[in-house]
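K.L.:
Provide a 3D model corresponding to the input given below.
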Amino acid sequence: MYYGDPTPEQLSAWRSSLDAFLSAIHRVGEPYPVLAEYPIFDLERADFLVVGRRRAMVVECKGWSNPKRVNDYSVEVDGGLSADPCYQLKNYVNKLRYFHSAASKLEFDGVVYTYRTHAYHDDCRVVSDSEELAACLGGLGEPGGDEEVRELLEGRMVINDSLVKLVEKHKNQLIRGAAKILLDEGYGLSSEQLEVVERVLGSLAKREKKTYLVRGVSGSGKTLVALTLLLEAVSRGYKALLGYKNNRLLNTLRTALRTSVKGVDPSALIVFYSTGPQAGFRGLGEQNFPADKYGEIDLAIYDEAQRMTEDVIELSSRRANVTVYFYDDQQLLVGNEAGTRTNFLKYLEHPQEITLSAPFRAPKSYVDSLRSLLEGGSFTPGDYDFEVFDDILSMLDALRGKANSGAKVALICAFTESDGDRKNPKSPKNLRIGYPLQSGFDLYKGLNLEVRWLMDEKNQYPKYWMGALDPLEYCASVYGAQGLEADYVGVVWGRDLILREEGWTVNPEVITDTVGGKHSLKTIAKQDTQKAVELLKNRYYVMLSRGIRGTYVFFEDPETLHQIRRRQLQPKP
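P.N.:
The predicted model follows:
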């Protein structure tokens, strides 16, 4: 099930593993179907998946001669580090158990087959000769048939819990060892993600002065890795801080993590890296950061670092011995945000670059196709549950149905039509879907709808993303959605980014976003149409990639809907 051009090293490893595996499967005496290089999300592939009628077994084959265990998730092989086979196996098996649609019919198990050594032992099942592996496979019972194979080939892997919900559930245990807790819940790290953790923790252990620059596409697990790094570093006795600019995401994570374990409250380790003049430039990457309060910092982690200005990039690099930036330069939202690769390389001293290339939240094919749509290309959502609605009531009814069936849903709206008013929750400026709107837009007249902006960053937003508020009585802006997720997300595509025969353009009159002052979208839209279009594409990229299982869209501009359907949107099969 491998798609692409394998390297000579991959081909050699496959031949070796296949020969070793076949010598065992031939001993079983039962015609078990076998799926090779079985994909786990779009992140990794299990070597073999042997299919029984009621059970399926992952077989991870390792041809290493003398692996040496380094820690819970790494081994040293031939002078380099690789993912620990048992960690890898548990990661695959737990993802299949928790997230695969076939888990309702098949019980998943696994075994590591070290066919060239007897020296590797761990707390998972490990066998080292073909007879032992044959005995394990024979325990699957009756071989699977076409139905079971079809379930595995045509089924989907879908995350059941959001990261915020998982963190809240296990906050008392995470401070003692985040990687293992997350692994047990199906949130084990991929090889790409483990590389980040390994290299950063290695630099801390060696007391190196290092900077890491980690670029990840939307949904690639940047926040998961950032949180894991923070908690793993603290559990090892290092002083670490995790910085954000987004107060909505910061407060949501703080709320989810708030606890006290051995006198440590991990939520207090999440800080602003940029506050601006309203808080006296006291962020971790600003000139008035209270360094005396924290003392020497071993590790500074900056998530959503694309939102940094150039000044913040430069200052943030001086705060700790080891520094890590997580960024996606396709998620710039405001005119003065400068967190691009070019600017990081301009200000950071010899950063080590790492890429997280595979999305974890939604299928890679959907994320890639979404970017294609925004750039004027074709759009094929594939198996991902993407649907466009002709009217707002139908979309809200569909989301309500998902919520009633136990799914977590959220509503995200374009920052248009109404300003929002923090001081007065009942202000007409807080009405986003309903009538009358501040802008005079009367699309929702007579529908008896009242959906208001979320305005309280410290209380409303954490409650909303943690499921404590009715998700369809409120809506978030792009600022309240970046870094967060839900099972199903409804997106109200506003009249700001509109599509016409000649292509994308911007309608500045409906934009109400003044975040950033002279650098705000509202200001830029009146001065530089092309830059405003690019920022709006980034915003819709963020909003349309928050859904784990599906995304539903309603267009407030009928002509944009018509153009997308006529030119690009391919119907779901």
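K.L.:
contacts and neighbour counts: CA atoms only from here.
P.N.:
Fine.
K.L.:
Buried residues in stretch 103-117, which are they?
P.N.:
Neighbour counts using 16 or more other C-alpha atoms under 10 Å place 103, 106-115, 117 of stretch 103-117 among the buried residues.
K.L.:
if I pick the most centrally placed residue in the chain, what's in contact with it?
P.N.:
By C-alpha atoms, centre = their mean, the chain has its centre lying nearest to residue 219, at 3.0 Å. If a contact means C-alpha atoms under 8 Å, 6 or more residues apart in numbering, then residue 219 has 359-362, 545-546 as its contacts.
K.L.:
One more, so I can put them side by side:
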Amino acid sequence: MLIYTADKRRFVEHVQHNQIEDRILAGMLGAGKGKPSPNEITSWRNSMQYMENVLSASGIPDDAGVAIEYMIPQTSKRVDFILTGRNDDGRDTAVIVELKQWEQVEATEKDAIVRTFVGGKEREVTHPSYQAWSYAALLEDYNETVQTDGIGLHPCAYLHNSVSGAISDARYHEHLERAPAFLKADAEKLARFLGQHVRKGDTNDILYRVEHGRIRPSKSLADHLASLLQGNAEFVMVDDQKLVFESALELSDIAEGHSKQVLIVEGGPGTGKSVVAVNLLGELTRREKVAQYVTRNAAPRAVYEARLTGTMKKSRISNLFRSSGAFHQTDADTFDTLLVDEAHRLNEKSGIFQNLGENQTKEIINAARTAVFFLDEDQRIHWKDTGSREEIERWAQAAGATVHYAELRSQFRCAGSDGYLAWLDQALQIRETANEDLDELDYSVEVVDSPTAMRDRIFALNVHANRARMLAGYCWDWESKKDGQAMDIRFPEHDFAMQWNLDKDGSTWMIQPDSVHQIGCIHTSQGLELDYVGVIIGPDLIVRDGKVITVPEARSKNDASIKGYKKALKEDPDAARAKADRIIKNTYRTLMSRGMKGCLIWSADAETHAYFRALIGQHTPEPQSAPAEAAPADVLPFEKMAPEEVEPFVNALPVVPIKAAAGSFSDLQTVDQNPDAFDWVMPPDFITPQPGMFIAQVVGESMNRRIANGAWCLFRAPGGGTREGKIVLVQHRDINDPDTGASFTIKRYHSEKTADPDTEWRHQRIILKPESSLPGYESIILEEDSASELVVVGEYVAQLEH
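P.N.:
Below you'll find the predicted structure:
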């Protein structure tokens, strides 16, 4: 996603006129990414001044492209600065610049890790050259356009406040070779580096093509496990992942000559816990250390072992992947390192009857010199789950171990959307978050009309890669286990009947080619991932008057997840209900976060179904006799300023009545000469008024994924340079807007150009694209002759109020 784009000339102007941070901020808000911290806004102001100095002093052409805060697809990572154009050979190129405000930097013994003052304290962080290279590698991995169009990526880092030579320490030679780092005194060197790769302007819309390029399917850990264990770099570890990886390796070395070491790594779904754990397993094994991957969940172990069958002996596979209950008779320090994935699922005792050993956490710490626990307490989904930070700390202290902490925050599931996981917490009422809706999130969430519709969609989504499945809360008895012809989950009114995952597949159900015809549960899906997941919410979670209520009694008698609830209910009812409530909500949070690309939701309970539809902004069809929905209120959410208070474009902006479906926008050209023709308001604090800006109300649903119906929005006058990929307000005689009937509309702008001997190029056609969650909105296409008559009235900046 592009937050800020311009050509070099406009970028320089924005910096020189002290507008750059406001424009980046407006882009962030317009994309629904929330308001950044004051420190981040200050960093934009400072860093972009340095980049403007470098670009102004270079020979880089004015029509080179500039992008700031580009969001890498499928991740939560943002690239600070991209410069695009063509090299001497005419090849499209993009230079990725990682910007740092650090002053002092210290080298460490860890690969690609340095120490500096950041976030209020001295911390270990990834070397900026490694960071820039890893972002380039991610972009190449995920964006098919970069490879198919041969776009050259050239990463580098610019520490414009630093004079520290430690950044160029010989220990980082490999990373500096892949992405050079430039210090405060290296502005001219950076300018030469940029000029070496960008000799000509970006006339091929590189940024637009990258932004709208086809996104490659995300890699599955299970599918690439064998290659990874053979030493191949299948997954690029970025930022916090690389830091955890190197820290674990260091602790494994320290433990050989010192006391036991325990590392607690906390991270939510999709932050790469399993990827880091398996990478560590491969690296420790290559270093001839005795290491094992440990998890209580049978499904991941079974899937990994199935994927490795044929690549190594079964005995070796068994020695690499173990159950958490396998260490109650293990001698102390038998292993160099144990890597405990899904540590929140650890139990107190082991064995089928929970009668072996004393405590799994204690036994794992005892069995290894170094124990690494990957933990997410929001995925505790069983009554007997005891894995927690407090529990690990208690047993580590008893063993005399030194405890270390790390966190994984980079999101690689749910299309890299931290916002979706925050929305889940809000929707399930696990905790309040800032994400009350899914506007602007690049993750597909849909409440389907029936289980039949969900099944059909999942079947269709599964055809390409066998990575779409239906899951459900465990609220239906497993009758098909004894009777292979029985249907477990039935909704006769929808002509729907399916079985739970087949007993013959066991824990490998998720990867079996025909298992799309069954429904999985938490026990066969936790710890694994899909492209798309369809989740049937059972009667154990319902909504009444807007409150999410859990009903433990609605769970199937076959489900052992809350076995112990009835006994606990007699002893301490409040505590028992609170624990069951968290288990059920955690279960659905886990199920609904298995998809890397999207989630479909359905509930048989009408009120629950309506609750989720409302949360994602879908509209439940009304009966034909229902009155039409009222038009959005046109009451100004801003106080009108008295004429004597108004200083046009200094403390006030005009409100332009574009909602009326008539007239021309010629009046906009006379605002300066005739300010009395408009109402003037004081904009919000985060907006700095500038000539040409105006506020207007947007009507209709054609852009509801970006702009709500009835929203008051900020626009700016169209400037020079490309409009490619921007949301624009336009007018044309051939436009008949479906929402207003007017000759103007607000859409995403895309143009296709052709060479012209007189003007170098001309518009072959212009496409105005809607971005709506509702059907019926189609692109407006203006062919060559009429494209030239299109008038761009304003560029959308941000939604202010709704």
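K.L.:
Drop the TM-score for these two in here.
P.N.:
TM-score for the superposed chains, counting by TM-score structural alignment, normalised by the length of the first structure: 0.81, backed by 533 aligned residues with a C-alpha RMSD of 3.8 Å.
K.L.:
Most neighbours among the contacts of residue 219 of the first structure, which one?
P.N.:
Among the contacts of residue 219 of the first structure, the one with the most neighbours (other C-alpha atoms under 10 Å) is residue 546, at 27 neighbours.
K.L.:
Return the residue of the second structure aligned against that one.
P.N.:
Correspondence of residue 546 of the first structure to the second structure, assessed by TM-score structural alignment: residue 594.
K.L.:
now swap in residue 340 of the first structure and tell me
P.N.:
Using TM-score structural alignment, residue 340 of the first structure pairs with residue 388 in the second structure.
K.L.:
Identify the residue spatially nearest to its match, adjacent ones excluded.
P.N.:
Leaving aside its chain neighbours, residue 388 of the second structure sits nearest to residue 344 (5.8 Å; criterion: C-alpha to C-alpha, 6 or more residues apart in numbering).
K.L.:
Can you classify that neighbour as helix, strand or coil?
P.N.:
helix (DSSP: H, G, I helix; E, B strand; the rest coil).
K.L.:
dump the residue contacts of it.
P.N.:
Counting by C-alpha under 8 Å, 6+ apart, the residues that residue 344 of the second structure touches are 374-377, 379-380, 385-388.
K.L.:
ok, now with 7 Å
P.N.:
Residue 344 of the second structure sits next to 375-377, 379-380, 385-388 when contact means C-alpha atoms under 7 Å, 6 or more residues apart in numbering.
K.L.:
same deal with residue 60 of the second structure?
P.N.:
Contacts of residue 60 of the second structure by C-alpha under 7 Å, 6+ apart are 195, 198-199.
K.L.:
Tell me the residue in the first structure aligned with it.
P.N.:
So, by TM-score structural alignment, residue 60 of the second structure is matched to residue 29.
K.L.:
Quick one: the helices in the stretch 1-150 of the second structure, in order.
P.N.:
Applying DSSP state H, counting those that start in this stretch to the stretch 1-150 of the second structure gives helices spanning 8-16, 20-30, 38-56, 128-142, 144-148.
K.L.:
packing partners for the shortest one?
P.N.:
Using 3 or more C-alpha pairs under 7 Å, 6 or more residues apart in numbering; DSSP states H and E as the contact criterion, the neighbours of helix 144-148 of the second structure among helices and strands are helix 206-211.
K.L.:
returning to what we had before: distance check, the residue nearest to residue 388 of the second structure against residue 465 of the second structure.
P.N.:
Per C-alpha to C-alpha, to the nearest Å, residue 344 of the second structure is found 30 Å from residue 465 of the second structure.
K.L.:
swap in residue 41 of the second structure?
P.N.:
According to C-alpha to C-alpha, residue 41 of the second structure stands 42 Å off from residue 465 of the second structure.
K.L.:
ok, those two, which is more surrounded?
P.N.:
The residue with more neighbours, out of residue 41 of the second structure and residue 465, is residue 41; 16 against 11, by other C-alpha under 10 Å.
K.L.:
which residues touch the residue lying closest to the more buried one once chain neighbours are set aside?
P.N.:
Nearest residue to residue 41 of the second structure, sequence neighbours excluded (C-alpha to C-alpha, 6+ apart): residue 21, at 6.2 Å. The contact partners of residue 21 of the second structure, by C-alpha under 7 Å, 6+ apart, come to 41, 44-45.
K.L.:
What is the neighbour count of residue 60 of the first structure?
P.N.:
Residues near residue 60 of the first structure, counting by other C-alpha under 10 Å, number 23.
K.L.:
again, but for residue 54 of the second structure
P.N.:
Residues lying near residue 54 of the second structure (other C-alpha under 10 Å) number 20.
K.L.:
In this structure it contacts residue 191, no?
P.N.:
Yes: the criterion here is C-alpha atoms under 7 Å, and residue 54 of the second structure meets it with residue 191 at 5.6 Å.
K.L.:
which SSE is the aligned partner of residue 318 of the first structure in the second structure in?
P.N.:
Using TM-score structural alignment as the criterion, residue 318 of the first structure maps onto residue 366 of the second structure. Using DSSP states H and E, residue 366 of the second structure falls within helix 360-367.
K.L.:
how big's the offset between that helix and the first structure?
P.N.:
Using mean C-alpha distance after the TM-score superposition for the first structure, helix 360-367 of the second structure ends up 1.9 Å from its aligned counterpart in the first structure, as a mean over the superposed pairs.
K.L.:
residues making contact with that helix?
P.N.:
By C-alpha under 7 Å, 6+ apart, the surrounding residues in contact with helix 360-367 of the second structure are 324-325, 327-328, 330-335, 346-349, 371, 392, 395-396.
K.L.:
same check, this time on stretch 404-411 of the second structure
P.N.:
Residues from elsewhere that reach stretch 404-411 of the second structure, judged by C-alpha under 7 Å, 6+ apart: 75-76, 240-241, 244, 262-267, 270-271, 417-418.
K.L.:
now, which of those residues sits nearest residue 526 of the second structure?
P.N.:
residue 270 (11.7 Å; C-alpha to C-alpha).
K.L.:
Matching the closest one against the first structure, which residue comes up?
P.N.:
That one, residue 270 of the second structure, aligns with residue 219 by TM-score structural alignment.
K.L.:
Tell me the secondary structure of its match, please.
P.N.:
Relying on three-state DSSP, one would call residue 219 of the first structure coil.
K.L.:
Chain neighbours aside, what residue packs nearest to residue 267 of the second structure?
P.N.:
residue 408 (4.7 Å).
K.L.:
The one you found - how many residues pack around it?
P.N.:
23.
K.L.:
in the stretch 51-200 of the first structure, which spans are strands?
P.N.:
Taking DSSP state E, counting those that start in this stretch, the strands of the stretch 51-200 of the first structure run over residues 55-62, 68-71, 74-77, 80-83, 107-114, 126-127.
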